[in-house]
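Novice: sequence unknown, structure follows:
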């Protein structure tokens, strides 16, 4: 029997959403949005496109505006980058916590190889950016983008890998996923340490945010599983971080670490209680007519008990991660891409193979590949870790290339590194888009050639 708790009035809409998700994975969707954005930004619609990101927002009362920084209201672009993207980083935090507790990062032996690979994939691109930047005579302002090519886009890279279907060994998927998560941790640390502006007045705001963070830790300790409790305190921490000069998306990660990973009711207790409640419900059916559409008070009471208990058998961490996944993959990340991938391509002065664009492209394509591959190779040869089953040097090369798909986090770091509307930011985005595209295509075809076909293919 198929139980569906979806509203029947919207069943067609739900069906369309499910079919859309089945046909287009998040990585492909990001690619489509990026291409559409490039076309719009380089057409007669560019003026309209640019005007979308200068709208001011107000959420508050009187003189208080939640969406403001030191009295300046958020523009639509800031709302996306500093506000909505906090949800993306919140889900990254949830994913990291889950992986540390029960996933690939819970075991040192399992985690060490992709972590070493991620470290290599961050160090080498940064070094190549510094080397090429010095050769080209970058100014100190241009050097601020040194961290841009160290990023790996989880959704994009996993999305490209999924296009190869069942021929991809499970160990290879786990390796890339864990590598991308470790890479995200590195990116979060970089944002926190190098892209946050501290001031003397920020100390009080930071101290106050730590009080609310302490409340969340206490709530976790006391097994408070109410998601509204974590949302409201998290919102306050986000606002205080914003005013203190700490990048507010870091608040999303820190709040995620406080969300309880243990359910209020364990599964064994739930099933035992469910059996008792179902036994009572069965007893109420003995004398009830088959076509009875009105439930008795006893039936309503016990069905309500079952519903309430089922809400407590799934931990807030799992529940939030599951519910936010589609929102992040199919709305937030495409929206971010649409707002940030609008690179203007000037054919008369094409800067792709010089300056910032070239350094970022070299970092993403050459640096990520070399860093991931070489550090993994050395870790295995030096017996720090063993080579996973199904991993060969040739398919490792393909995965190392996929690590060069920086896109989302790289665009995010570019926006933090360079002034809005500057030619340097446009050149940085140009390098990110084309570097990610080349790395993705190269990685896909390398894996397509090296991975064995399944019988169904």
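Specialist: Nice, I can see it. Values in this document were obtained by computation on a predicted structure and should not be read as measured data. Numbers count the residues shown, from 1 in each chain.

Novice: From now on I want contacts and neighbour counts done on CA atoms only, so please keep to that.
Specialist: OK.

Novice: How about the contacts made by residue 372?
Specialist: Counting by Cα atoms under 8 Å, 6 or more residues apart in numbering, residue 372 touches 117, 118, 119, 120, 121, 400, 403.

Novice: ranges for the strands of the stretch 1-150 of the chain?
Specialist: Secondary structure of the stretch 1-150 of the chain by DSSP state E, counting those that start in this stretch: the strands cover 60-61, 64-65, 68-69, 72-73.

Novice: would you turn the ones you listed into a markdown table with mean neighbour count?
Specialist: Listed next are these as a markdown table, based on neighbours: other Cα atoms under 10 Å:
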| stretch | mean neighbour count |
| --- | --- |
| strand 60-61 | 9 |
| strand 64-65 | 14 |
| strand 68-69 | 18 |
| strand 72-73 | 14 |
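
Novice: what does stretch 232-246 rub up against?
Specialist: Applying Cα under 8 Å, 6+ apart, the contact partners of stretch 232-246 are 66, 69-70, 192, 195-199, 201-203, 205-206, 208-210, 212-213, 215-216, 247-249, 251-252, 255.

Novice: Name the residues of that stretch that are buried.
Specialist: By 16 or more other Cα atoms under 10 Å, the buried positions in stretch 232-246 come out as 233-246.

Novice: Give me the subset of these lying in helices.
Specialist: Among the buried residues of stretch 232-246, the ones falling in helices (DSSP state H) are 233, 234, 235, 236, 237, 238, 239, 240, 241, 242, 243, 244.

Novice: let's bring in a second one:
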């Protein structure tokens, strides 16, 4: 068998590295999101457009929950509650024994995440000033970062990116999720129905009591979590908040070395990443561009969201890291250059899942504004993904590159 010379194999490996990365590591979930978003856009602008929209927005012949009478509502208010439950489990684990467990570890990602939410919101409000007053309700849309999408793009780079930057991106995205959940609970809550809310509070109290009693079986927690979701759904608070609250009551105890929380997280995380989030993306990313036209694509709303994600995120996060490093509040990620930090900060502008979710909440009943918001989210996320990947590809070195240089010298 003829062996290909190393000088030929090296450029071939470099050429096909991104292709290999699609199927391994952190990239797969992000790539799946890209594919389902593309599929949704293609269907929404094809001869099957009516069938696509009817599938998700047509009234169901039967539904066990009267408030959820379309498949779209079941996805957004039902399936996504499980997504938020997994987010809550991850946040609790990281806060108790992970990368957010000490004040020193929390300083930089918390500061960067807060700046990465405030600045995009400010950019958004700057772009929509003077436009329709209801557009101000969308200020939080560009404030969120999509963990799977951003980590997926980072995964395409293999082990080029320093481990400290990968950890930084993950922790910023986790803190970002906490902020997004608080925003949804406070800013996008409808009229409160007190009876249902009191019932939800009672259920949370029972779950906390089970936690304090160190109950080691998961069944009562899951039954109460479903009941909590139903009560919160009817209370006026968005139903997905029930997922986060329920997760925070899950105890860090178990019958063996793995805690109940870890078992649930490990069991549900793949379903969330590879089923729930893609289904959500497929149900929400499709926009019929013929209804918008170029005027709709270039309207104040999509431009404001795209600018918030693409410009606001990177400016806010880089500025926060630079200031923290200069005043010795928190050092920048170990072993990372400022160019690499800039590249990762741009990746934080990939909003997709959480941004699409907030977009639906920000403009209830305004189908045109929701579609315009989706265009802005897709545009801003795509620009952030492409530029962030390009900068990191140009400024980072693969370990193999370094070894090759050492041999030549």
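Specialist: Structure's in. What do you need? From a predicted model like this one, the values you see are computed outputs, not experimental measurements.

Novice: mind listing the helices in the stretch 1-150 of the second structure by residue range?
Specialist: Secondary structure of the stretch 1-150 of the second structure (DSSP state H, counting those that start in this stretch): helices at 6-21, 27-44, 49-57, 71-73, 80-97, 103-128, 147-155.

Novice: can you pull the buried residues of the first one?
Specialist: Read that as helix 6-21 of the second structure. 18, 21.

Novice: quick one on the thing from earlier: out of the helices of the stretch 1-150 of the second structure, the one nearest residue 295 of the second structure is which?
Specialist: Closest of the helices of the stretch 1-150 of the second structure to residue 295 of the second structure is helix 103-128, at 15.3 Å (criterion: Cα to Cα).

Novice: Show me the residue at the heart of the second structure, geometrically.
Specialist: The residue lying closest to the centre of the second structure (Cα atoms, centre = their mean) is residue 146, at 2.5 Å.

Novice: Tell me how far the corresponding residue of the first structure for residue 183 of the second structure lies from residue 85 of the first structure.
Specialist: Taking TM-score structural alignment as the criterion, the aligned counterpart of residue 183 of the second structure in the first structure is residue 190. The gap separating residue 190 of the first structure from residue 85 of the first structure is 16 Å, by Cα to Cα, to the nearest Å.

Novice: Repeat that for residue 177 of the first structure.
Specialist: For residue 177 of the first structure relative to residue 85 of the first structure (Cα to Cα), the value is 20 Å.

Novice: neighbour-wise, which of these two wins?
Specialist: Neighbours were counted for residue 177 of the first structure and for residue 85 using other Cα atoms under 10 Å; residue 85 has more, 22 against 18.

Novice: ok, now which ones touch the aligned partner of that one in the second structure?
Specialist: By TM-score structural alignment, residue 85 of the first structure lines up with residue 80 in the second structure. Counting by Cα under 8 Å, 6+ apart, residue 80 of the second structure touches 240, 276, 277, 280.

Novice: re earlier: what does the residue nearest to the centre of the second structure align to in the first structure?
Specialist: Under the alignment (TM-score structural alignment), residue 146 of the second structure pairs with residue 153 in the first structure.

Novice: what's the nearest residue to that match if we skip its chain neighbours?
Specialist: Nearest residue to residue 153 of the first structure in three dimensions, chain neighbours excluded: residue 406, at 5.0 Å (Cα to Cα, 6 or more residues apart in numbering).

Novice: The one you found and residue 29 of the first structure, how far apart?
Specialist: 15 Å.

Novice: who has more neighbours, the two?
Specialist: More neighbours surround residue 406 than the other of residue 406 of the first structure and residue 29, with 32 against 21 (other Cα under 10 Å).

Novice: The more buried one matches what in the second structure?
Specialist: Aligned by TM-score structural alignment, residue 406 of the first structure pairs with residue 351 of the second structure.

Novice: how much space between its match and residue 312 of the second structure?
Specialist: 12 Å.

Novice: follow-up on the earlier one: now the contacts of residue 80 of the second structure as a markdown table including distance to residue 94 of the second structure?
Specialist: Listed next are the contacts of residue 80 of the second structure as a markdown table, based on distance: Cα to Cα, whole Å:
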| residue | distance to residue 94 of the second structure |
| --- | --- |
| 240 | 20 |
| 276 | 22 |
| 277 | 21 |
| 280 | 25 |
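
Novice: Can you tell me which of those end up in helices?
Specialist: 240, 277, 280.

Novice: With respect to residue 362 of the second structure, which of the residues you listed is nearest?
Specialist: Relative to residue 362 of the second structure, the closest of these is residue 240; by Cα to Cα it sits at 15.0 Å.

Novice: What's the closest one aligned with over in the first structure?
Specialist: Counting by TM-score structural alignment, residue 240 of the second structure lines up with residue 249 in the first structure.

Novice: so that match touches residue 86, yeah?
Specialist: Yes. The criterion here is Cα atoms under 8 Å, and residue 249 of the first structure meets it with residue 86 at 4.4 Å.

Novice: What lines up with residue 210 of the second structure in the first structure?
Specialist: Using TM-score structural alignment, the partner of residue 210 of the second structure in the first structure is residue 219.

Novice: tell me the contacts of its match?
Specialist: Residue 219 of the first structure neighbours (Cα under 8 Å, 6+ apart): residue 225.

Novice: Now do it against residue 451 of the first structure, distance only.
Specialist: Per Cα to Cα, residue 219 of the first structure is found 48 Å from residue 451 of the first structure.
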